[in-house]
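*Asks:* Sequence first, predicted coordinates after that:
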Amino acid sequence: MILPDHRIRRRAVDYDMIAPFVDGQVRDGVISYGLSSFGYDMRIADEFRVFTPNIYNSVVDPKQIDERAMVEYQTDDHILIPPNSYVLGRSVEYFRMPDDLLAVVLGKSTYARSGIIVNVTPLEPGWEGHVTIEVGNATPLPAKVYANEGIAQVLFLQGEAPEISYADKSGKYQHQRGITLPRMDA
């Protein structure tokens, strides 16, 4: 079952599933965020890692990312993503996923209609942390992304708790804070 607003609210308030939690939609003059009918619109924070190709990194390798290709950037308002490039960001919210919920994250249509692609992997049962968000610019022009405004909608799917949760298996992205680059298991 997909959770409606009142069940998301209960999990967020009683079990600290989303912190900070915004009870209702904030819309005036911003890309919307907060609780919606069947989901939660999370925000992107004001810190980014901008992909900047350089002579040291001719291949993007998820098994061995070259951190020199990811320049740290902080802003009060927005970031411009270079054409045909991407940035990594993180959610403002910290999520604590219960063992009986899986979250699927989808980019907001406002960005999708502008050629800006938002990619996030599912939030597994038992996982907790800031969500690392990849924002791609599929256009030939610089693209603007607004800090501390809505970036993606989180849908919560309830099922039976798995035998082994993300926390149980000590997943490599458990308790992540800030922007987390790809990791390989040790």
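*Replies:* Thanks, I have it. This one's a predicted model, so the numbers in the text were calculated from it and none came from an experiment. Numbers count the residues shown, from 1 in each chain.
*Asks:* alpha carbons only for contacts and neighbour counts from here, please
*Replies:* OK.
*Asks:* any idea which residue of the chain is furthest from its center?
*Replies:* Most distant from the centre of the chain: I55, at 29.2 Å, with distances by Cα atoms, centre = their mean.
*Asks:* so R10 sits in a helix?
*Replies:* Yes - if the criterion is DSSP: H, G, I helix; E, B strand; the rest coil, then R10 is within a helix.
*Asks:* What residues does it make contact with?
*Replies:* For R10, the contact set (Cα atoms under 8 Å, 6 or more residues apart in numbering) is empty.
*Asks:* same thing with D99?
*Replies:* Residues near D99 by Cα under 8 Å, 6+ apart: P125, G126, A161, P162, S165.
*Asks:* Quick check: it vs T180, distance?
*Replies:* Plainly put, D99 is 23 Å away from T180 if you go by Cα to Cα, to the nearest Å.
*Asks:* and here's the other structure:
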Amino acid sequence: MTVLSDRDIKRALEEGDIVVKPLEEEYLEEALGPASLDLRLGNEFVVFKTLHKPCIDPTVDAGENTERIVIDEDEEFVINPGELVLAVTHEWIEINAPDITGVLHGRSSLGRLGIQAHVEAGYVDPGWRGRLTLELVNFNPMPVKLRPGMRVVQIVFHRLSSPAERTYAESSGKYHGDERPSPSKMHLDFCRG
């Protein structure tokens, strides 16, 4: 796999191999790095409820253990120490080329505040369409304010050695087309024969 440079990313955007919406021209100049593109935080979050249960069971729909919070674009969301919060990117992403994939990385400026931008869901397969769910964790001993529109992750695009036989949309695709932060859908793995 090779990493796409800023020139390659611009070309892929122009040709529709990668779609990022919204992507204003002035924001592209700010967000495009030598080999990555910064993505912004959306305004919707999913927090985990404190329930009187001994544990979370991955064979059961995790949605019952969560609460969805939507804030205005000019509001702040406070993530507390040790808290896991699901969030969503402001941008809708499409990877239309069967030989391009993306990998999310937290921005170092946010990491230096103790915020991890994703726990495990950092891989974006060819054929993905949707807003990306972020798994934010605060490792800081202090609460941290987050604001919609702030740059929180960068996506690095890679070109595969050959096109994928099946894209994400053609395979399991549990999260395909997500527009909101999605709790785990692992319970669906247990429903399959």
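*Replies:* Done, it's in. These figures come from a predicted structure and were not determined experimentally.
*Asks:* which stretches of the first structure form helices?
*Replies:* Ranges of helices in the first structure, per DSSP state H, are 5-15, 109-112.
*Asks:* Reformat these as CSV; add distance to F156 of the first structure.
*Replies:* Putting the helices of the first structure into CSV (distance: least, Cα to Cα, whole Å) gives the following:
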stretch, distance to F156 of the first structure
helix 5-15, 8
helix 109-112, 18
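*Asks:* Mind checking those for the one nearest to D185 of the first structure?
*Replies:* Closest approach to D185 of the first structure among the helices of the first structure (Cα to Cα): helix 5-15, 29.7 Å.
*Asks:* Pull the contacting residues for the residue nearest the centre of the second structure.
*Replies:* Nearest to the geometric centre of the second structure sits L132, at 3.1 Å (Cα atoms, centre = their mean). By Cα under 8 Å, 6+ apart, the residues touching L132 of the second structure are V88, T89, E91, W92, I93, D178, E179, P181.
*Asks:* Just to check, the fourth one is in contact with K21?
*Replies:* In other words, W92 of the second structure. Yes - the criterion here is Cα atoms under 8 Å, and W92 of the second structure meets it with K21 at 5.1 Å.
*Asks:* Could you check which of these two has the larger neighbour count?
*Replies:* Comparing W92 of the second structure with K21 by other Cα atoms under 10 Å, the one with more neighbours is W92, at 19 against 12.
*Asks:* Find the nearest non-adjacent residue to the aligned partner of that one in the first structure, please.
*Replies:* Residue correspondence to the first structure (TM-score structural alignment): W92 of the second structure is matched to Y94. If the residues on either side of it in the chain are set aside, Y94 of the first structure comes closest to H130, at 4.7 Å by Cα to Cα, 6 or more residues apart in numbering.
*Asks:* looking at it, that neighbour is touching Q176, isn't it?
*Replies:* Yes - between H130 of the first structure and Q176 there is a contact under Cα under 8 Å: 5.9 Å.
*Asks:* before we move on, the earlier item: quick one: which of the helices of the first structure is nearest T139 of the first structure?
*Replies:* Within these, the stretch nearest T139 of the first structure is helix 109-112; the backing value is 11.1 Å (Cα to Cα).
*Asks:* so what secondary structure elements neighbour that closest one?
*Replies:* Secondary-structure packing of helix 109-112 of the first structure (3 or more Cα pairs under 8 Å, 6 or more residues apart in numbering; DSSP states H and E): strand 116-119.
*Asks:* Can you name every helix or strand that the strand it packs on contacts?
*Replies:* In terms of contacts (3+ Cα pairs under 8 Å, 6+ apart), strand 116-119 of the first structure is packed against strand 101-107, helix 109-112, strand 128-137.
*Asks:* Please consider this matter closed, and thank you.
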